[in-house]
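J.: Sharing a model prediction with you, sequence too.
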Amino acid sequence: MKIISLETFVVPPRWLFLRIQTDEGITGWGEPVVEGRADTVRAAVAELADYLVGEDPLRIEDHWQVLTKGGFYRGGPVLSSAVAGIDQALWDIAGKTYQRPVHALLGGPVRDRARMYAWIGGDRPAEVADLARAQIEAGFTAVKMNGSAELGPIETPANTHQVVARVAAVREAIGPDHDLVVDLHGRASTAMARRLLPLLEPYLPLFVEEPVLPEHTANIESLAQATSIPLATGERLYSRHDFRDVLGSGLAVAQPDVSHAGGISEVRRIAAMAETYDVTMAPHCPLGPIALAASLQLAFAIPNFLIQEQSVGIHYHQGGELLDYLIDPGPFRFVGGHAERTDRPGLGIEIDEEAVIRMAAIGHRWRNPVWRRADGSFTEW
């Protein structure tokens, strides 16, 4: 079997899909994208295609090594995301070739269902208590919210207490039998995170995500020593090498993204590394159906899985929704806040190719917001 083509599709709301076709008629799908840089990643995929066309798609590990290292200059979100989508598609082809789900090829399932969480509140969280209550009523057992809008380097007591009050409102709405994740989205300075985290402790978050920016992960150790809240990071770390130092810092939850961190192959290795530090996995995935399907194949195969992000109904979705691209949305019908394991081959989903082609004619030019403080200076989104 040989690869005969790689074709990418920029589709709403902000995704990039990849289709790899073979000379035996087996097709694999992947989702290589950096949100806001879809065309850049698309160009990277096209460059990598020069190597892949004519190759055996089942030599997944060899291709991964060549694609990540064969160009001499390595790493970064664009290259690792391009490789991630290719890797997903190759695993999809392998599963379809052997008529087995990817998790079976990774050593077989270790669980029958994967716990999911739902997003509430948007970028600048508001009315979070009602939204949280609605997600619990819909069957989810955990919700995630942005902890704040933009933050100054060291916020006023009033703005600090607003963050705490929002978290408190959600905890009251969902009660002690459900979980709450607070995402600081890298918006807090180390000093501000050190101030906030102890104030959030009474509300027992499942974890606090990105308490500081990825370039400040060296500070996670001091933050972990200052709070009892489990700390999480990893959506902007792109390889096991990026995780190497942070895993031993007191981090509780690793969050690599299967569409950014080198795909199924690399995220599986990151999970194995994390296990040696007693760190659990909550893979990042506010993306489309292919990325979620790939994430779930890992969730069923890795022993230190904690919970999975998913983007059904997330505030980024305008002009397209995750289920719009599936022939059968069954794999993403969550029961009791969980995704049930299936034995469908490959990634376990069937992409509606007509819908992809139709929506690719619309495309997108999604860019993340650029935020500024009251004094006009740039601040983290």
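T.: Ah, there it is.

J.: use CA for all of it now, contacts and neighbours both
T.: Fine.

J.: isn't Ile220 right up against Gly248?
T.: No. Using C-alpha atoms under 8 Å, Ile220 is not in contact with Gly248; the gap is 9.9 Å.

J.: who has more neighbours, the two?
T.: Neighbours per residue, other C-alpha atoms under 10 Å: of Ile220 and Gly248, the larger number sits with Ile220, 26 against 16.

J.: measure that one to Asn146 for me?
T.: Using C-alpha to C-alpha, to the nearest Å, we find Ile220 at a distance of 19 Å from Asn146.

J.: same check, this time on Ala282
T.: Per C-alpha to C-alpha, Ala282 is found 16 Å from Asn146.

J.: try Glu209
T.: Separation of Glu209 from Asn146 (C-alpha to C-alpha): 9 Å.

J.: Next: Ala43.
T.: As for Ala43, its distance to Asn146 is 32 Å (criterion: C-alpha to C-alpha).

J.: Ile3 too?
T.: As judged by C-alpha to C-alpha, Ile3 and Asn146 stand 42 Å apart.

J.: More neighbours: which of these two?
T.: Asn146 (25 against 22).

J.: Run through the neighbouring helices and strands of the helix or strand harbouring Ala232.
T.: In the assignment (DSSP states H and E), Ala232 maps to strand 231-233. On a contact count with 3 or more C-alpha pairs under 8 Å, 6 or more residues apart in numbering; DSSP states H and E, strand 231-233 meets strand 207-209, strand 253-254.

J.: Deepest-packed of the ones you listed, please.
T.: Highest mean neighbour count among these (mean count of other C-alpha atoms under 10 Å): strand 253-254, with a mean of 27.

J.: next one: that strand to chain centre, how far?
T.: Strand 253-254 has its C-alpha centroid displaced from the chain centroid by 12 Å (C-alpha atoms, centre = their mean, to the nearest Å).

J.: Against Thr190, how distant is His216?
T.: Distance of His216 to Thr190, given as C-alpha to C-alpha: 8 Å.

J.: second one coming, line it up with the first:
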Amino acid sequence: MKITAIRPYPTWVGTRNQLIVKIETDEGIYGWGESGLSGREKAVAGAIEHYREFLIGRDPMMIGALWQEMYRSQYFEGGRVLTAAISAIDIALHDIKGKALGVPVYELLGGKQRNHIPTFATTRGPCGPEMIEQAKELIALGWTSMRLSPASFGDDKIFEPRQSIAETAEWCIKAREALGSTVVLGIDYHHRLSVAEAASFCQKMPSGTLDFLEEPIRDETPEAYEALRKLVDVPFAVGEEFSSKWQFLPYIERDIHQFNRIDVCNVGGLTESMKVAGWSEAHYVDMMPHNPLGPICTAATVHFAAAVPNFSWLETRASPGESYLGFNDSAIFTGQPVLNGAVYDVSDAPGLGIEVDEETVKQQSFKFWEAPHLHRNDGSITNW
């Protein structure tokens, strides 16, 4: 079997793009992958076109060797654009190999260790009474783990950290009182805080209020997270932006975090994800995958989650309380994972078990999407 074509498709679904990739072979078997680098699809598509130059004619079954060649084939190894491209290709190659062998992708990863994949949902806000009511609705529907909504004060262009943490801490305390001690509660600050702000936020709440704090500060400097670790006792969920096992290395080896927010569409695909999972298992760090966009990512991550022992919850943006249902467009994607209550059942179909209406995708014209550019009240730039 030989690779005959690699086709990147920036695809508008819901309110932004998904970059999906199709790899075709001379035996008529094809596979689908997805990149997770939202908002920079043209850069990733360009990298895929470079890789295509030497992948055409190669054996798609040699997934590990092709991964190494893609990663090492340029002097400047790695980086988020390149590993996002490698991720999409790697996932598509797993899809091809599963179909060729007549087995689901999880069999290629060591076999299934669980029959369904628990998820966590996210309240859509705003922070306050409505957030608590949404959380109660999620509990009634079967969710036992969820993220609450940090206060943002309604302006989609302004984020003032100190103002947010004061109100958010108050409502996190009220949420824990209202929802009880058994539900797992976390919050995602999306890299928007400093070490001092994140510490202040946690110290405003009684110990045990939150079960995890996701991405409170930027992750370029592990030492900053180590400093924060000394100041607070809330478990950290970190890693959705990491683009290789090497970026995970200091966090795992120094016992900085407790949950790996790995993104199979950014870290280097399933090949790299399994390496991070094994390393994490040795340090008792659980996998808590990032999964904010397309159903190809969801399908690949479900297979990954089925095959690893150290797993907690998979992010889902398809809960009834969220406005992200458009990202799983059934007019484009068929056979995609569908929530069964608060879990995804693991597909036994060959490959990923998902198909794409390629003709619909081809008819689209590219539309740019840009993440919000947030400012503080003084006009300075802050993270989205």
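T.: Sure thing, it's come through. Just so it is clear, the structure is predicted and the values come from calculations on it, not from any experiment.

J.: With respect to Leu16 of structure 1, which of the helices and strands packed on strand 231-233 of structure 1 lies nearest?
T.: Nearest to Leu16 of structure 1, of all these, is strand 253-254, at 24.4 Å by C-alpha to C-alpha.

J.: Onto which residues of structure 2 does that closest one map?
T.: Aligned by TM-score structural alignment, strand 253-254 of structure 1 corresponds to residues 259-260 of structure 2.

J.: again with stretch 36-55 of structure 1
T.: Stretch 36-55 of structure 1 corresponds to residues 39-58 in structure 2, going by TM-score structural alignment.

J.: Give me the contact list for the matching stretch.
T.: 2-6, 8-10, 16-19, 35, 37, 70, 81-82, 84-86, 89, 368-371 (C-alpha atoms under 8 Å, 6 or more residues apart in numbering).

J.: With neighbour numbers in mind, choose between His216 and Thr190 of structure 1.
T.: Neighbour tally, His216 of structure 1 and Thr190, criterion other C-alpha under 10 Å: the higher count belongs to Thr190, 21 against 13.

J.: what does the more buried one align to in structure 2?
T.: Mapped onto structure 2 by TM-score structural alignment, Thr190 of structure 1 lines up with Val195.

J.: May I ask you to confirm that its match is in contact with Asp219?
T.: No. Val195 of structure 2 lies out of contact with Asp219 (C-alpha under 8 Å); the separation is 11.0 Å.

J.: Overlap in contacts, these two.
T.: Counting by C-alpha under 8 Å, 6+ apart, the contacts common to Val195 of structure 2 and Asp219 are Tyr225.

J.: picking that back up, could the helices and strands packed on strand 231-233 of structure 1 be laid out in CSV, adding distance to Met273 of structure 1?
T.: As requested, those are arranged in CSV below (distance: least, C-alpha to C-alpha, whole Å):
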stretch, distance to Met273 of structure 1
strand 207-209, 19
strand 253-254, 10
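
J.: for these, which one sits closest to Tyr238 of structure 1?
T.: Tyr238 of structure 1 lies closest to strand 253-254 among those, at 11.8 Å (C-alpha to C-alpha).

J.: Give the residues shared as contacts by Glu209 and Asn146 of structure 1.
T.: Counting by C-alpha under 8 Å, 6+ apart, the shared contacts of Glu209 of structure 1 and Asn146 are Val182, Asp183, Leu184, His185.

J.: Please list the members of these that lie in strands.
T.: Val182, Asp183 (DSSP state E).

J.: Distance of Asp23 of structure 1 relative to Tyr98 of structure 1?
T.: Counting by C-alpha to C-alpha, the separation of Asp23 of structure 1 from Tyr98 of structure 1 is 16 Å.

J.: Could you confirm Ala65 of structure 2 falls within a strand?
T.: No. Ala65 of structure 2 is assigned helix when assessed by DSSP: H, G, I helix; E, B strand; the rest coil, not a strand.

J.: Just give me the neighbour total for it.
T.: Using other C-alpha under 10 Å, Ala65 of structure 2 has 12 neighbouring residues.

J.: And the one 10 residues further on, by the same measure?
T.: For Tyr75 of structure 2, the tally of surrounding residues (other C-alpha under 10 Å) stands at 7.

J.: helix, strand or coil for the alignment partner in structure 1 of it?
T.: The alignment partner of Tyr75 of structure 2 in structure 1, by TM-score structural alignment, is Phe72. Here Phe72 of structure 1 is recorded as coil under three-state DSSP.
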